[in-house]
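**Student:** Predicted model and sequence follow; I will ask about them next.
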Amino acid sequence: MSIKLGIIGGGQLAWMMSDAANKLGVELIVQTPNQDDPAVSIAQETVFGAVDDAAATEILASKCDIITFENEFVNLDALYLLEQQGVCFRPRLAALSPLLDKYHQRCYLQDLGLPVPQFFALEKPEDIQTKIENWDFPIVLKARRHGYDGQGTFVIHDLASLSKVVNQKNTQFLVEEFVPFKKELAIIAARSVNGEIVTYPVVETQQQQQVCRRVIAPADITPQQVAEIQAIAHTLLNSLQVVGVFGIELFITADGKILVNEIAPRTHNSGHFSLDACETSQFEQHLRAVCGLPLEHTQLNCTSAIMVNLLGYENSHSDYQSQRQQLAAIPHAHLHWYGKTESRPGRKLGHLTVLLEQQNEQTALDIIHQIESIWYPPEKFS
């Protein structure tokens, strides 16, 4: 008898669970607001409702054995009532609670003794004068809730700009020191119902306008730095008693210091390369974890890999068939197209992973340039 797994959220992260679900005999039931969301096409059944629609989640719960999350923009208070009625959430809601507000997340990481940038909460405009006086610009300003792919994140260069953004946006903010990092890194980690933890290779992520554009696996860092990052993942997942996959984003500074940037309590863009480049994808691993199945190996099945996000650069309803055919023809390339019906600047429409026989920075850069020169028109290519 197959496990019926409910997923709150119907975007590409849920869509990419399809092959693993078929392999493992897991029936996916998705809660999502729109008929054209990617995961609707692969779900056995869909409950239409926003991810924070508790009434829709109650219907979802009646149709499945376990509920997991494709994104974290949920109404925890309402879900706690369902949990008290016996609904099984994995990860458990208590594991999500410290992470959904970015200020609370920072405090939680700091309390665990994990290295984080300096930070404080900016709850009202008057706090600017009292809290910022000893800080140097630039600083990073983040909305405490509902920010992703650069939305709600601002690099601020002076006091006037800070005041303008804070007064324009009706929300609470987290202020962080700007970290002049050498590289941005990420690690995907999974924890089972029995407390077993596996980690994927640490990767380098390259962002533009706070949106992930490229991932290089593995990252070119020392074994000691890899071990430090793996230890951070173990500390965090064990403290939260997570069941499932988490993505952890980090900085490495010029002097080799590791700092935790943000936690994603779900599968993550930095782990998409695992679909083609690893023994077990992050999506299969997540299903294994939340369904109580043994975790599997995470090592690369190639020497290295690059993943390039295919980001929207215009408002369009094109399916970009010509570019997709050219990209798919690149040797050792694996194209994943999410089937979204609308393109807009910065929207993730798909990704391309290329497997490499050697770990060579120049080769990786050349292939990235080839991919992006095919995908972006000349005036958008940079």
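**Tutor:** Perfect, thanks for sending it.
**Student:** only C-alpha atoms for contact and neighbour calcs from this point on.
**Tutor:** Will do.
**Student:** Is the nearest residue to Leu99 once chain neighbours are set aside part of a helix or strand, or is it coil?
**Tutor:** What sits nearest to Leu99 in space, not counting adjacent residues and going by Cα to Cα, 6 or more residues apart in numbering, is Gln105, at 4.4 Å. In terms of secondary structure, Gln105 is helix; the call rests on DSSP: H, G, I helix; E, B strand; the rest coil.
**Student:** check contacts around the most centrally placed residue in the chain.
**Tutor:** With distances taken as Cα atoms, centre = their mean, His268 lies nearest the centre of the chain, 3.0 Å away. Under the criterion of Cα atoms under 8 Å, 6 or more residues apart in numbering, the contact partners of His268 comprise 13, 188, 246-247.
**Student:** who's in contact with Gly292?
**Tutor:** Counting by Cα under 8 Å, 6+ apart, Gly292 touches 192-193.
**Student:** and if we set it to 10 Å?
**Tutor:** Contact partners of Gly292, counting by Cα atoms under 10 Å, 6 or more residues apart in numbering, are 192-194, 243-244, 286.
**Student:** take the one below as the second:
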Amino acid sequence: MKRVGVIGGGQLAWMMADAAQKLGVELVVQTPSENDPAVSIAKETIFAPVDDAAATGILANKCDIITFENEFVNLQALTDLAQQGVCFRPKLEALAPLLDKYHQRCYLRDLGLPVPRFFALDDVENIKSKIEYLGFPVVLKSRRHGYDGQGTFIIQDFASLEEKLSCESTTQTSNQSLFLLEEFIPFERELAIIAARSVEGEIVTYPVVETQQEQQVCRRVIAPAQITPNQVAEIEAIAHTLLNSLEVVGIFGIELFLGADGKVLVNEIAPRTHNSGHFSLDACETSQFEQHLRAVCGLPLGNPALQCPGAIMVNLLGYENSDSDYQSQRQKIAEIPQAHLHWYGKTESRPGRKLGHVTVLLDNPNRESAIANDIAHSIESIWYPR
């Protein structure tokens, strides 16, 4: 029986539980809090921050392989462990160009993949000339540790940019060098693809999905996205190029923009299982979580195909500070036909926090989009207070 160490104990690690049991894999988790979701399913837990390399050394002694639930790690410190023979999958060299969003943009550009125009915000004197090149609005991003909309700001004018930089720098005791400035893309819709690569270099891709964001936080995912076969082929080719270039072992999530002109641009890369692939738990033959464990354990990859015409996944986000388990709302949502509700067991709710998700399987491929939006509205009318 293989033992897989997982750095991070949130819901992404928690959702590996069923797949681990199916594959005969034991999970050992490194996470800071006994209240983190994956603690309840782990064979053993190392209670420590995810960037604590000394704790990861202890984790390594208990496992055959170490993988990642999030990317908030100390890569330099982990390199010492890798040099001592600790097996990380994906390997640290695959993570290195991706953890800093400016370095990620440069890597994608140098691979010839389509990305928005961008700059590192490391030269205060030249900010105005960069703004003149990009034009307002612009997108300001933290280069590290941004997720679920945190660290991403749409800026409408120069005064707002100066104010935001001053505020963020004071808050983070940092400076402009920790920010990325890029052009705002007036996209028609946002898309994503989950792709996996095996130890032998085999790649499988899940259906391209449409993601619907509000305030830079994913609210809904519709599978499959209603786009052209050529656009699907282009996105699959992007995934193959990226995973092969990095020699990835495991699952990656790739977020994209589809412009009004039909052009595809890469937005961001997540080197792990991803929110845009949660639908696969209920709608696909092999979930993204099983696929990731298959890849990192050196097992044959599974079939990623949909087992139904389509699906919609709706995130259940916190909207208040509370310790409620929202049992009444959850029960009503679970009664929706073909609904599959996943509750992460978090003990605290706060605005924007992902508390769970629900996937509803769809029967009619010709009316997916309209039906999906109606279902999403029904779920959200139950979940969010009027």
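**Tutor:** Thanks, I have the structure now. Fair warning: this is a prediction, and the values are worked out from it, not measured in the lab.
**Student:** Tell me how the two chains score on TM-score.
**Tutor:** The TM-score (TM-score structural alignment, normalised by the length of the first structure) is 0.98; 377 aligned residues with a Cα RMSD of 0.8 Å.
**Student:** Can you find the partner of the residue nearest to Leu99 of the first structure in the second structure?
**Tutor:** Correspondence of Gln105 of the first structure to the second structure, assessed by TM-score structural alignment: Gln104.
**Student:** Its match and Ala120 of the second structure, how far apart?
**Tutor:** Using Cα to Cα, to the nearest Å, one gets 11 Å for the distance from Gln104 of the second structure to Ala120 of the second structure.
**Student:** picking up where we left off before, number of nearby residues for the match of Gln105 of the first structure?
**Tutor:** Using other Cα atoms under 10 Å, Gln104 of the second structure is surrounded by 18 other residues.
**Student:** now Asp80 of the second structure
**Tutor:** Using other Cα under 10 Å: Asp80 of the second structure sits among 13 other residues.
**Student:** surely it meets Val86?
**Tutor:** Yes. The pair Asp80 of the second structure and Val86 qualifies as a contact (Cα atoms under 10 Å) at a distance of 9.0 Å.
**Student:** intersection of neighbour lists for the two?
**Tutor:** With Cα under 10 Å, 6+ apart as the test, Asp80 of the second structure and Val86 both reach Gly57.
**Student:** Do you have the helices of the first structure handy? List them.
**Tutor:** Using DSSP state H, the helices assigned to the first structure run over residues 12-15, 18-24, 54-63, 76-84, 93-96, 102-111, 127-131, 159-168, 223-240, 274-277, 282-290, 321-328, 361-375.
**Student:** ok, the equivalent of Asn261 of the first structure over in the second structure - contacts?
**Tutor:** Under the alignment (TM-score structural alignment), Asn261 of the first structure pairs with Asn267 in the second structure. Applying Cα under 10 Å, 6+ apart, we find Asn267 of the second structure in contact with 105, 108, 114-116, 185, 190-192, 254-258.
**Student:** about what we covered before: now the common contact residues for Gln104 and Ala120 of the second structure.
**Tutor:** Contact criterion Cα under 10 Å, 6+ apart; residues shared by Gln104 of the second structure and Ala120: Arg143.
**Student:** Out of the contacts of Asn267 of the second structure, flag the one nearest to Asp282 of the second structure.
**Tutor:** Proximity of these to Asp282 of the second structure (Cα to Cα) peaks at Ala192, which lies at 17.8 Å.
**Student:** quick one: contacts for the aligned partner of the closest one in the first structure?
**Tutor:** Under the alignment (TM-score structural alignment), Ala192 of the second structure pairs with Ala186 in the first structure. Residues in contact with Ala186 of the first structure, defined by Cα under 10 Å, 6+ apart, are 200-205, 215, 217, 219, 229, 247-251, 260-263, 268-271.
**Student:** Could you pull up the residues touching Phe257 of the second structure?
**Tutor:** Here Phe257 of the second structure is in contact with 115-116, 185-192, 210-211, 263-268 (Cα under 10 Å, 6+ apart).
**Student:** can you do 8 Å?
**Tutor:** 185, 187-191, 264-267.
**Student:** Give me the buried subset of those.
**Tutor:** 185, 187, 190-191, 264-267 (16 or more other Cα atoms under 10 Å).
**Student:** Which single one of those is nearest to Glu380 of the second structure?
**Tutor:** The nearest member of those to Glu380 of the second structure, counting by Cα to Cα, is Glu190 at 20.1 Å.
**Student:** Name the nearest residue to that closest one, sequence neighbours excluded.
**Tutor:** Nearest residue to Glu190 of the second structure, sequence neighbours excluded (Cα to Cα, 6+ apart): Phe257, at 4.8 Å.
**Student:** And the one you found, what's its match in the first structure?
**Tutor:** By TM-score structural alignment, Phe257 of the second structure lines up with Phe251.
**Student:** contacting residues around stretch 65-74 of the first structure?
**Tutor:** By Cα under 8 Å, 6+ apart, the residues outside stretch 65-74 of the first structure that reach it are 3-11, 13-14, 51-53, 61, 87-91, 96, 100, 146, 265-267, 290-291.
**Student:** what do you get for stretch 16-34 of the second structure?
**Tutor:** Against stretch 16-34 of the second structure from outside (Cα under 8 Å, 6+ apart): 1-9, 38-39, 41-50, 55-56, 59, 62-63, 289-290, 293-294.
**Student:** Are any of these buried, and if so which?
**Tutor:** 3-9, 38-39, 41-42, 44-46, 48-50, 55-56, 59, 62-63, 289-290, 293-294.
**Student:** residue ranges of the strands in the stretch 101-250 of the second structure, please?
**Tutor:** 118-120, 138-142, 152-155, 179-183, 187-197, 203-205, 209-214, 217-223, 250-259 (DSSP state E, counting those that start in this stretch).
**Student:** ok, now which ones touch Ile7 of the first structure?
**Tutor:** The neighbours of Ile7 of the first structure, taking Cα under 8 Å, 6+ apart as the test, are 14, 28-31, 67-70.
**Student:** Thanks again, I'm all set now.
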